[in-house]
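In: Next come a sequence and a model predicted from it.
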Amino acid sequence: MNSQYKAQDVIRCDLCDTDIPHMYCDICHINLCKACVMEHLSDESKDHKLVSFNKRGSTINCPKCQRHSNKICELHCNQCNLPICTLCVSSGDHEQHTKIDVLEHLRNRKDVIEKDLKELKESIYPKFQEAASKIPIHRSGVRKNSKELTEALKKQADALHAEIEIIVKDMQSKINDMDAQHLAEIDKQEEALNQSINDISQVILDLQKLLDSNDVSLVSEYTSKNGKFESLPVQVHVYLPAFIPQKINKKQIHKQFGILLKQVITYPTGQLVETQVIATEERVGLTKTSGGMSITISDEPQILTEINTEFGGWFIRLHSVSSLSDEEIWTSGNDKIMKLFNLQGELIKSIQTESGNKVMDIAVTRGGNLVYTDYKDKSINIVTDEQIQQLVRLQGWKPYGICCTSSDDLLVIMDSDDRKETKVVRYSGATDKQCLQLDEQGQPLFPSVTSFDYRYLTENRNLDVCVADNSNHAVVVVNALGKLRFRYTGPPSSKEVFHPRGIATDSQGRILTADSDSSLIHIVDQDGHFLCFVDNCGLQRPWGLCVDSNDNLLVAEYKTGKVKKVKCYQ
């Protein structure tokens, strides 16, 4: 048995297993007493290296040659990445290869190991520890959120119950009022009948007396009163109230009660695998790989449909398009009218702003309701069943672009009245939940300019907020926490000034933005790397953008007033 597995209180010679070892063979890894040293050295089939027992393990353990088993490797071949002996060298197999001393190779590898060890200790391990330390926080957050959801459900249920109680109490009060009115009429009828009965009873008594009387004068004076009683007192006819219960519409109740949004679990994207895009490739649809995902962009985008919105011309330009479904789209321009079209170009309906002011931008909620911003009125509005309701009236700020997120929040970009500040605000209904304005260094994410200019925004599938900031010639992308991820200012090879207008994202997280001045659509991956242009399908001054459920691009042309449905991907 090897000495390292024996009881640790007494270490013995591995040959005789009796005496305490004084020597150690660093090649054979054997403990030796003085009496067994010569016996061990007598084995000349292998090399030996004897050291005192206290210095065991100090000798460099060079490997044995795989081809010449009786030789120790003193060199290392870099090309073969193998230890080699002198016989290997003399055989000529490694003649053209770079060879270094095995000890130098050992030092080099130990340097690498030391570097890796340092990185593991100082960087990697603490990072994993930090991530692990956040797990209880995340778990606590889930439980806290679940508790808040439960409380919100109970609050909503209590509110619904309260509304039902109010309805029941109101109806019960009306029943009580009707009962009181009905009973009062019955009491009056009873009183009239009782009075008539008393009168009739008295007449009967009087007639009975006349029959028993022989007084000619009294009998001759009798006049019949039966005609007075031929008709009953006026009878009150009351149609009793009734309750007609309506069939309970569970779907409608569920819709009125609220919507439980699904959780969104995101993972950081993989390491970007970049493919070089040279100038001649910028205008063709090569397959590019980003984050491990292969995407194919068509080199010949096709216009599938054209819709004439009746916007356009010199005075009423088309600005925005938003998809209600794959068959219907909302549109707006620098006018007070918003129009809903089907893809056959038929006008479904028109809505005028409540204030009569021009529309700044439009979006469609997940529930299918139209929302719009009114710059002059400083308001955010929602259209439900063709009724306009003001959600938010801003104080000191004027809204530009608006979009609806995957969680049905509203993102609105706005300028201060003096145009010195710009921010993006997230709203849940009429409640502001988040403000994105400054980066981690306290600098503006969206530097303001003194002149008026349009700004549009959208949310990507990884919950990034993407802003087309034409004033600063950039698409600014921040994550859900408001941390700046990147600024895209156009492809590296382009010398043209970038003028981003409308912006949209597709199902793969690609960002599409319209450069109206150059009549181009830029397609960028979710990490800000330019992929290609859409510029060869006859688009004229593209402005507003949106994407349907099949990743077809809907483009609002500023001057022509047309919405074009474009197939960009294969």
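Out: On my side now, so go ahead.
In: only C-alpha atoms for contact and neighbour calcs from this point on.
Out: Will do.
In: What is the neighbour count of Ile362?
Out: Neighbourhood size, Ile362 [other C-alpha atoms under 10 Å]: 27.
In: I'd guessed it sits against Asp374; true?
Out: No. With contact defined as C-alpha atoms under 8 Å, Ile362 does not count as touching Asp374 (9.7 Å).
In: what separates stretch 331-340 from the chain centre, distance-wise?
Out: Once both centres are worked out by C-alpha atoms, centre = their mean, to the nearest Å, stretch 331-340 turns out to sit 28 Å from its chain's centre.
In: after the helix or strand harbouring Ile380, next one along is what?
Out: Using DSSP states H and E, Ile380 sits in strand 379-384. For strand 379-384, the succeeding helix or strand toward the C-terminus, using DSSP H and E, is strand 387-393.
In: and whatever helix or strand comes next after that following strand, what other elements does it pack with?
Out: For strand 387-393, the succeeding helix or strand toward the C-terminus, using DSSP H and E, is strand 397-404. For strand 397-404, the packing partners by 3 or more C-alpha pairs under 8 Å, 6 or more residues apart in numbering; DSSP states H and E come out as strand 361-364, strand 370-374, strand 379-384, strand 410-416, strand 455-459.
In: and the shortest one, what does it pack onto?
Out: If I follow you right, that is strand 361-364. Where contact means 3+ C-alpha pairs under 8 Å, 6+ apart, strand 361-364 is packed against strand 318-323, strand 328-333, strand 370-374, strand 397-404.
In: and with 6 Å instead?
Out: Strand 361-364 sits against strand 370-374, with contacts defined as 3 or more C-alpha pairs under 6 Å, 6 or more residues apart in numbering; DSSP states H and E.
In: now swap in the third one and tell me
Out: When contacts are defined as 3+ C-alpha pairs under 6 Å, 6+ apart, strand 379-384 sits against strand 370-374, strand 387-393.
In: So in this structure, which strand runs the longest?
Out: What stands out as the longest strand in the chain, according to DSSP state E, is strand 297-308.
In: Just the buried residues of it, please?
Out: For strand 297-308, a neighbour-count test (16 or more other C-alpha atoms under 10 Å) marks Ile297, Ser298, Asp299, Glu300, Pro301, Gln302, Ile303, Glu306, Ile307, Asn308 as buried.
In: And the contacts of that strand?
Out: Residues outside strand 297-308 that contact it (C-alpha atoms under 6 Å, 6 or more residues apart in numbering): Val284, Gly285, Gly345, Lys562, Val563, Lys564, Lys565, Val566, Lys567, Cys568, Tyr569, Gln570.
In: hold the first one in mind and look at this next one:
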Amino acid sequence: MDPNPSAQDLHRCDLCETAIVHSYCDFCHVNLCKLCVVDHISDGYDKHKLVPFKERRSTLTYPKCGTHPQKSSEFQCKSCNNILICSSCITSEQHRGHIFLEISEEYKTMKKVIEKETEELENRISPKYEEIAHDLINQLTNLDGEYEELTTEICKQGEQLHQQIDIIINKMKTEISEIKINHRYILQKQLDKIEQIQSAIKQTLLNMNEILKSTEVSPIIEYSSKVREFNKLPLKLKASKPAFIPKPINQEVLYDLFGQIIPLSTNTEENVLKLSLPKPSVGELLDEPELVATIETGHEKLHKIITCLNGEKLLTSGESGDIKCYNNQGLLINAIKTHSWYIPTDIAVDVYGDILYTTDSSRIFVTTVKTAQIKGPIFFELGSQPINMCVTSTGDLLVFKYITFLYMTNQCQLGRYSGSNLKQKIQFDDDGKPLFSRTRDMKYITENRNHDICVADSGAYSVVVLNQDGKLRWRYTGYTGIPSINKIKSFKPFGITTDSQSRILTADSDNHCIHILDQSGKFLRYIDNCDLKNPYSLCVGTGHILFVSECNQSHVKKIRYLR
């Protein structure tokens, strides 16, 4: 019996077919037990090669020659596309002068290759596939939980939105109640006045009846008309109840206000040994941004450009005093005449698609894109003049104001407004130092996707970035890396905008370029080609297109800077 039995059949002797194999003949390729070994070599043939069974097949088994079937092919003819030949073929006329190679050498070489690849597959590649499979299994296991977290976040956002709506509803109810009390007071006051007159008329009638019943002459002779006294009726009071004018609910705008679902994105990283699933890819910056088109606006001097309505329309303003609306292809949709003698200093678009614009006055004008109908100005505090502004993702209005009231002359202040109601005042840092320059230089402002407030303060020669609470996060005063001979003037930013990846783009007019920063203030690169000359105002539209106006020019350049 075999001392190490297994589930497989034991190897038996090829001669007696019963005893367990002990040896192997590498020349004859037969299994032999101890007893049959003697019989096998008893024929006197001197080429028998006996080895222990576990070391069998150390002698190579060559294929038969195709030309001489009785012989083995132990050579390759390199001159005949490596065909296998025997020793007789070598001396034949067909292979005279050819180059030959022993198959045993090729066998040894390829065997080492196979052994090495076997080790590579077993020890390196196969474990990597196991690792990848394990990672995918974990992702599948955690999939339901991750999507449940995502759904919970959306529901939480919905609850917060409902809370805000309830707050608005309750505020309006309170306002209506107050109006109702005032309405009641006005009506009651008028009623009291009428009732007093009615009482006086009744008393007069009583007196007149007494006179008529009396036979005395004097009261009748001395009577003066009472009709004339009461003949002039009081004005009829008609107090109309207040009206509620609901804003049309734009589902797209509401969806944008609610939040954004970043679509599922899968990506593979090329690696010989590893397949991974990294975070969703983002738009890469082009090494060489390209000028796509130039839009001629007709403005004498273009001041401000801004995209609106999900980036599908472009608004422009300039010294011509009107606001022009274009589509992304540069076709004029309509021109909106501003309702002021002054030129707009800044324009913005609210969440309802209405246009807001500032002038050199203490109010912001509101009008519609389609009809240019005035919807009423927003008034500000006495002595304050709104200059630059932007509308936030929550519908608030961020407004830069210059305070010119008495002792506060030349103060610059940033306010967050809901309508005309001041919600937040931003002016100083934690050390009591001004966050912004006091000069009357423009301070263009925008909100980043992470709710940071980004300000291009040309008077301070810096970009100032604050968090949502108005706390200073960082300042950028220009790229301090390898100097460029083309950018020798001081960094003085004007226009500022952000893109879908929270990058910040700001116009460096004096150096004829645009700086691109990440949301932490790290410099990424310049846009300094596309024949830019004094870039001034910026905005990003759909399709990763950057719109750029140039100082004292009338056109807008469309630049693609992302893949």
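Out: Good, I have the coordinates. In this text, all values refer to a predicted model and were calculated from it rather than measured experimentally.
In: returning to what we had before: dump the buried residues of strand 297-308 of the first structure to a markdown table, plus distance to His40 of the first structure.
Out: Formatted as a markdown table, those follow (distance: C-alpha to C-alpha, whole Å):
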| residue | distance to His40 of the first structure |
| --- | --- |
| Ile297 | 74 |
| Ser298 | 76 |
| Asp299 | 78 |
| Glu300 | 81 |
| Pro301 | 82 |
| Gln302 | 85 |
| Ile303 | 88 |
| Glu306 | 94 |
| Ile307 | 96 |
| Asn308 | 99 |
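In: and of the helices and strands packed on strand 397-404 of the first structure, who's closest to Ala162 of the first structure?
Out: Nearest to Ala162 of the first structure among those is strand 379-384; the distance by C-alpha to C-alpha comes to 24.4 Å.
In: Check which residues of that closest one are buried.
Out: The neighbour-count check on strand 379-384 of the first structure (16+ other C-alpha under 10 Å) flags Ser379, Ile380, Asn381, Ile382, Val383 as buried.
In: quick one, what contacts the residue nearest to the fourth one when sequence neighbours are not counted?
Out: Here the nearest residue to Ile382 of the first structure in space, its sequence neighbours aside, is Val371; by C-alpha to C-alpha, 6 or more residues apart in numbering that works out to 4.3 Å. Contacts for Val371 of the first structure (C-alpha under 6 Å, 6+ apart) come out as Ile362, Ala363, Asn381, Ile382.
In: Could I get the full set of helices for the second structure?
Out: 34-41, 87-90, 103-120, 126-213, 217-221, 227-231, 251-258 (DSSP state H).
In: Present those as JSON lines; the columns should include distance to Lys337 of the second structure and mean neighbour count.
Out: Formatted as JSON lines, these follow (distance: least, C-alpha to C-alpha, whole Å; neighbours: other C-alpha atoms under 10 Å):
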{"stretch": "helix 34-41", "distance to Lys337 of the second structure": "113", "mean neighbour count": "15"}
{"stretch": "helix 87-90", "distance to Lys337 of the second structure": "100", "mean neighbour count": "16"}
{"stretch": "helix 103-120", "distance to Lys337 of the second structure": "75", "mean neighbour count": "13"}
{"stretch": "helix 126-213", "distance to Lys337 of the second structure": "33", "mean neighbour count": "13"}
{"stretch": "helix 217-221", "distance to Lys337 of the second structure": "73", "mean neighbour count": "11"}
{"stretch": "helix 227-231", "distance to Lys337 of the second structure": "53", "mean neighbour count": "10"}
{"stretch": "helix 251-258", "distance to Lys337 of the second structure": "26", "mean neighbour count": "12"}
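In: In TSV: the ones you listed, plus distance to His451 of the second structure.
Out: Formatted as TSV, the helices of the second structure follow (distance: least, C-alpha to C-alpha, whole Å):
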stretch	distance to His451 of the second structure
helix 34-41	88
helix 87-90	84
helix 103-120	51
helix 126-213	16
helix 217-221	87
helix 227-231	68
helix 251-258	13
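In: what's the closest of those helices to Thr480 of the second structure?
Out: Thr480 of the second structure lies closest to helix 251-258 among the helices of the second structure, at 37.2 Å (C-alpha to C-alpha).
In: relative to helix 126-213, how tilted is the closest one?
Out: 110 degrees (axes from the mean of the first three to the mean of the last three C-alpha atoms, to 10 degrees).
In: Show me the residue sitting in the middle of the second structure in space.
Out: The second structure has Ser500 as the residue nearest its centroid, 3.6 Å off, counting by C-alpha atoms, centre = their mean.
In: any idea how far the closest residue in space to that residue that isn't next to it in sequence lies from Gln519 of the second structure?
Out: Spatially, and ignoring its direct neighbours in sequence, Ser500 of the second structure is nearest to Arg449 (7.3 Å; C-alpha to C-alpha, 6+ apart). Arg449 of the second structure is 9 Å from Gln519 of the second structure, where distance means C-alpha to C-alpha, to the nearest Å.
In: More neighbours: which of those two?
Out: Gln519 (19 against 16).
In: Tell me which residue of the first structure lines up with the more buried one.
Out: Alignment note (TM-score structural alignment): Gln519 of the second structure maps to Gln526 of the first structure.
In: Around the spatially closest residue to Leu517 of the second structure that is not a sequence neighbour, count how many other residues there are.
Out: The shortest distance from Leu517 of the second structure to any residue other than its chain neighbours is 4.6 Å, reached at Phe523 (C-alpha to C-alpha, 6+ apart). Applying other C-alpha under 10 Å, we find 18 residues neighbouring Phe523 of the second structure.
In: what do you get for Lys304 of the second structure?
Out: Using other C-alpha under 10 Å, Lys304 of the second structure is surrounded by 24 other residues.
In: How about His499 of the first structure?
Out: Neighbours of His499 of the first structure (other C-alpha under 10 Å): 24.
In: before we move on, the earlier item: so the residue nearest to Leu517 of the second structure sits against Thr506, correct?
Out: No. The criterion here is C-alpha atoms under 6 Å, and Phe523 of the second structure misses it with Thr506 at 11.2 Å.
In: Show me what the residue nearest to Ile382 of the first structure lines up with in the second structure.
Out: Using TM-score structural alignment, the equivalent of Val371 of the first structure in the second structure is Leu356.
In: so how far is Gly318 of the second structure from its match?
Out: 15 Å.
In: burial measure for His357 of the first structure, as a count.
Out: Check again: residue 357 of the first structure is Asn, not His. Asn357 of the first structure has 16 neighbouring residues, counting by other C-alpha under 10 Å.
In: Which residue in the second structure aligns with it?
Out: Under the alignment (TM-score structural alignment), Asn357 of the first structure pairs with Tyr342 in the second structure.
In: Fine by me, we can end here.
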